[in-house]
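Peer 1: 3D, please:
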Amino acid sequence: MSGALSGKTALVTGGGRGIGRAISERLGRDGARVAVHYGRDERAAKETVAAIEAAGGHAFAVRAELGVPGDAETLWAAFDEQAEGVDILVNNAGTNKAVDGTLQRIGEVTTEDFDHLFAVNTKAPFFIVQQGLGRLRDGGRIINVSTGLTRGAAKPELIAYAMTKGAVDVFTSTLAKDLGPRGITVNAVAPGAVDTEMNAGWLRGEANTEARQRVGAISPLGRVADPTDVGDVVAFLASDDSRWVTGQWIDATGGALL
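Peer 2: I've put the predicted structure just below:
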């Protein structure tokens, strides 16, 4: 498939579901060969690979659980088995939940919860980038997925999660300065609430109609975001059209912070 990213290789962490799947499929449609990373959901990753290939693109799955010792090494070893070098690295994988799967305010967060969130959302991207620099070609792209929670949309039940993404924001701007001489741009995309499987429990179905209307009303555009709304922003940052944009925090909340 020819397109703006023809001849490029992309790695999308958490690329099999939700926003990650939308990113993977869009990059695939733009011509990139996409490494769809997953931690546990092999079925979703393979479905995403199949969808990209059915649309005429090229993709392969890469497994590595993040947030555990040796995660970056495992990821790159799996990647190296199927590709040589990378042009676009999207740090999308993340979690906003504690170890027990709940959202927690400060009084409920344990040290285990705190360490888990930072291990997946902050430490993993840091070392994935660190160990990927030798594989990342000059003129490449690094795109980190942040959140609108770091710029004014504070939610007490997501305090530790927001802190992990605040660190990612600093990582983004500092890394942009460090890698600029190589022509590598580094940017962060910050979504708000998005209609994904992760949010299905409170955002989908008749029982959640009121919540969906309330969330949609936060945006001047009057609706809840679809994963493709974020994926298309990432595609711009992955393309040559964004060559003069680096170190930026891109608001992809649909104007929810206005």
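
Peer 1: Please make it C-alpha for all contacts and neighbour counts, starting now.
Peer 2: OK.

Peer 1: Measure how far the top strand by length along the chain is from the centre of its chain, please.
Peer 2: For the chain, the strand with the greatest residue count under DSSP state E is strand 136-145. Its chain's C-alpha centre and that of strand 136-145 lie 13 Å apart, by Cα atoms, centre = their mean, to the nearest Å.

Peer 1: Identify the residues contacting the next helix or strand after it?
Peer 2: Once the chain leaves strand 136-145, the next helix or strand it forms, by DSSP states H and E, is helix 159-179. Helix 159-179 is contacted from outside by 95-97, 104-106, 109, 114, 117-118, 121-122, 126, 144, 146-147, 149-150, 184-188, 246-249, using Cα atoms under 8 Å, 6 or more residues apart in numbering.

Peer 1: Kindly give a single PyMOL line that selects the buried subset of the residues you listed.
Peer 2: For the buried members of the contacts of helix 159-179, the matching PyMOL selection, counting by 16 or more other Cα atoms under 10 Å, is:
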select buried, resi 95+96+97+104+109+114+117+118+121+122+126+144+146+147+149+150+184+185+186+187+188+246+247+248+249
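
Peer 1: The contacts of helix 159-179 in strands, which ones?
Peer 2: Asn144, Thr185, Val186, Asn187, Ala188, Trp249.

Peer 1: Identify the residues contacting the first one.
Peer 2: Neighbour list for Asn144: Val90, Asn91, Asn92, Val168, Thr172, Val186, Asn187, Ala188, Val189 [criterion: Cα under 8 Å, 6+ apart].

Peer 1: Please name the nearest non-neighbouring residue to the second one.
Peer 2: Here the nearest residue to Asn91 in space, its sequence neighbours aside, is Asn144; by Cα to Cα, 6 or more residues apart in numbering that works out to 4.8 Å.

Peer 1: to compare against the first, here's another:
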Amino acid sequence: MSGRGTLDGKTALVTGASRGIGRGIAVRLAEEGARVAVHYGTNEAAARETVAAIEAAGGTAFAVGQELGVPGDAAALWAAYDRLSGGAGLDILVNNAGIGISSPFEQMPEAEYDALFAVNVKAPFHLVREGLDRLHDGGRIINVSSGLARTAVEPTLIAYAMTKGALDVFTRDLSKLLGPRGITVNSVAPGIIDTDHTAPRIRASDEAWQQAASVAALGRVGRPDDVADVVAFLASDAARWITGGWLDATGGSLL
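Peer 2: All right, here's what the predicted structure looks like:
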């Protein structure tokens, strides 16, 4: 891939990288020279499309499958990663995988609440905890949060927003724990991003699209690369003095 090579020689694991924001992040890190482990939960075909796109552009990647939010998920994912990476260790972990929507507060079943927290909070916690011996000193952990963690613009998504708030606390406290090893930990918070996940809502009509665009101060709907560029910056040495941070990648939706 033709990039600046700011991540040459680095290895990255991006969870939920088969499509959407995760795919954008995986491709962007590969553009900078990283070897990327493309994690997927169930959609192996989509993950292999991400890998193929990276390889077609001259990058290096491999797919790692493991459903998250189930008992033993972190240990199983790391076992698969170790096997496929050849025991390469890890420089960059991007916790992107998550359930991106929730039922309204009044209708929330207990099982859905538990699944949200299992995937969005518990899985990243244990992936980091069980992966610390693989993460190199001076490494990067980047957690994909949400603008909804800081605003009640969509209060019907309260449970989803709660998971992202918990993830941000994880980011803050983990940055203190891992600081002595030179490992930075940051959250990136997207706003409305045009993906196959959001398409049924924001592409339902011209009016829906314009409404989504009007939320951002910059006057358009976000793209996966808008978020991926921020992640690539945090993964680089240029962001070596940033840790415990919460970076607003909403295009000015929270002003």
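
Peer 1: Quick one: average offset of the longest strand of structure 1 versus structure 2, please.
Peer 2: In the superposition with structure 2, the average deviation recorded for strand 136-145 of structure 1 is 0.1 Å (mean Cα distance after the TM-score superposition for structure 1).

Peer 1: if I look at the spatially most central residue of structure 1, how far off is Arg17 of structure 1?
Peer 2: With distances taken as Cα atoms, centre = their mean, Asn92 lies nearest the centre of structure 1, 1.7 Å away. Counting by Cα to Cα, to the nearest Å, the gap from Asn92 of structure 1 to Arg17 of structure 1 is 10 Å.

Peer 1: cool, and Leu117 of structure 1?
Peer 2: Separation of Leu117 of structure 1 from Arg17 of structure 1 (Cα to Cα): 19 Å.

Peer 1: And Asp178 of structure 1, by the same measure?
Peer 2: 31 Å.

Peer 1: These two: who's more crowded?
Peer 2: Arg17 (24 against 12; other Cα atoms under 10 Å).

Peer 1: Quick one: map that one onto structure 2.
Peer 2: Aligning on TM-score structural alignment places Arg17 of structure 1 opposite Arg19 in structure 2.

Peer 1: same question, Ala64 of structure 1
Peer 2: Looks like Ala64 of structure 1 aligns to Gln66 there (TM-score structural alignment).

Peer 1: What is the burial count for the closest residue to its match other than its chain neighbours?
Peer 2: With sequence-adjacent residues excluded and distances taken as Cα to Cα, 6+ apart, Gln66 of structure 2 is closest to Gly41, at 5.1 Å. Applying other Cα under 10 Å, we find 19 residues neighbouring Gly41 of structure 2.

Peer 1: Gly41 of structure 2 contacts Val70, correct?
Peer 2: No - look at Gly41 of structure 2 against Val70 with Cα atoms under 8 Å: they stay out of range, at 10.8 Å.

Peer 1: still on that earlier bit, what strand or helix carries the closest residue to the match of Arg17 of structure 1 other than its chain neighbours?
Peer 2: Closest residue to Arg19 of structure 2 apart from its sequence neighbours, by Cα to Cα, 6+ apart: Ala46 at 6.6 Å. Using DSSP H and E, Ala46 of structure 2 maps to helix 44-56.

Peer 1: I'd like to know which elements that helix is packed against.
Peer 2: helix 20-31, strand 35-40, strand 60-65 (3 or more Cα pairs under 8 Å, 6 or more residues apart in numbering; DSSP states H and E).

Peer 1: In contact with Phe236 of structure 1, which residues?
Peer 2: Residues near Phe236 of structure 1 by Cα under 8 Å, 6+ apart: Ser242.

Peer 1: one more time with 10 Å
Peer 2: Ala4, Leu27, Ser242, Arg243 (Cα atoms under 10 Å, 6 or more residues apart in numbering).

Peer 1: cool, Gly18 of structure 1 as well?
Peer 2: Ala44, Val194, Asp195, Thr196, Glu197, Met198, Asn199, Asp226, Pro227, Thr228, Gly231.

Peer 1: Could you rerun that using 7 Å?
Peer 2: By Cα atoms under 7 Å, 6 or more residues apart in numbering, Gly18 of structure 1 lies in contact with Thr196, Glu197, Pro227.

Peer 1: just Met1 of structure 2 next, same as before
Peer 2: Glu31, Ala57, Gly58, Gly59.

Peer 1: Give the buried subset of those as a PyMOL selection command.
Peer 2: Buried residues within the contacts of Met1 of structure 2, by 16+ other Cα under 10 Å, are selected in PyMOL with:
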select buried, resi 31+59
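
Peer 1: In stretch 226-235 of structure 1, which of the residues would be classed as buried?
Peer 2: Pro227, Thr228, Asp229, Val230, Gly231, Asp232, Val233, Val234, Ala235.

Peer 1: Could you measure from the counterpart of Arg29 of structure 1 in structure 2 over to Phe233 of structure 2?
Peer 2: Aligning on TM-score structural alignment places Arg29 of structure 1 opposite Glu31 in structure 2. According to Cα to Cα, Glu31 of structure 2 and Phe233 of structure 2 sit 12 Å apart.

Peer 1: before we move on, what about Ala249 of structure 2?
Peer 2: Here Ala249 of structure 2 is placed at a distance of 12 Å from Phe233 of structure 2 (Cα to Cα).

Peer 1: Equivalent analysis for Arg48 of structure 2, please.
Peer 2: 25 Å.

Peer 1: same question, Ala111 of structure 2
Peer 2: 37 Å.

Peer 1: returning to what we had before: who are the neighbours in contact with the equivalent of the residue nearest to Gln66 of structure 2 over in structure 1?
Peer 2: Under the alignment (TM-score structural alignment), Gly41 of structure 2 maps onto Gly39 of structure 1. Contact analysis of Gly39 of structure 1 by Cα under 7 Å, 6+ apart lists Arg63, Ala64, Glu65, Leu66.
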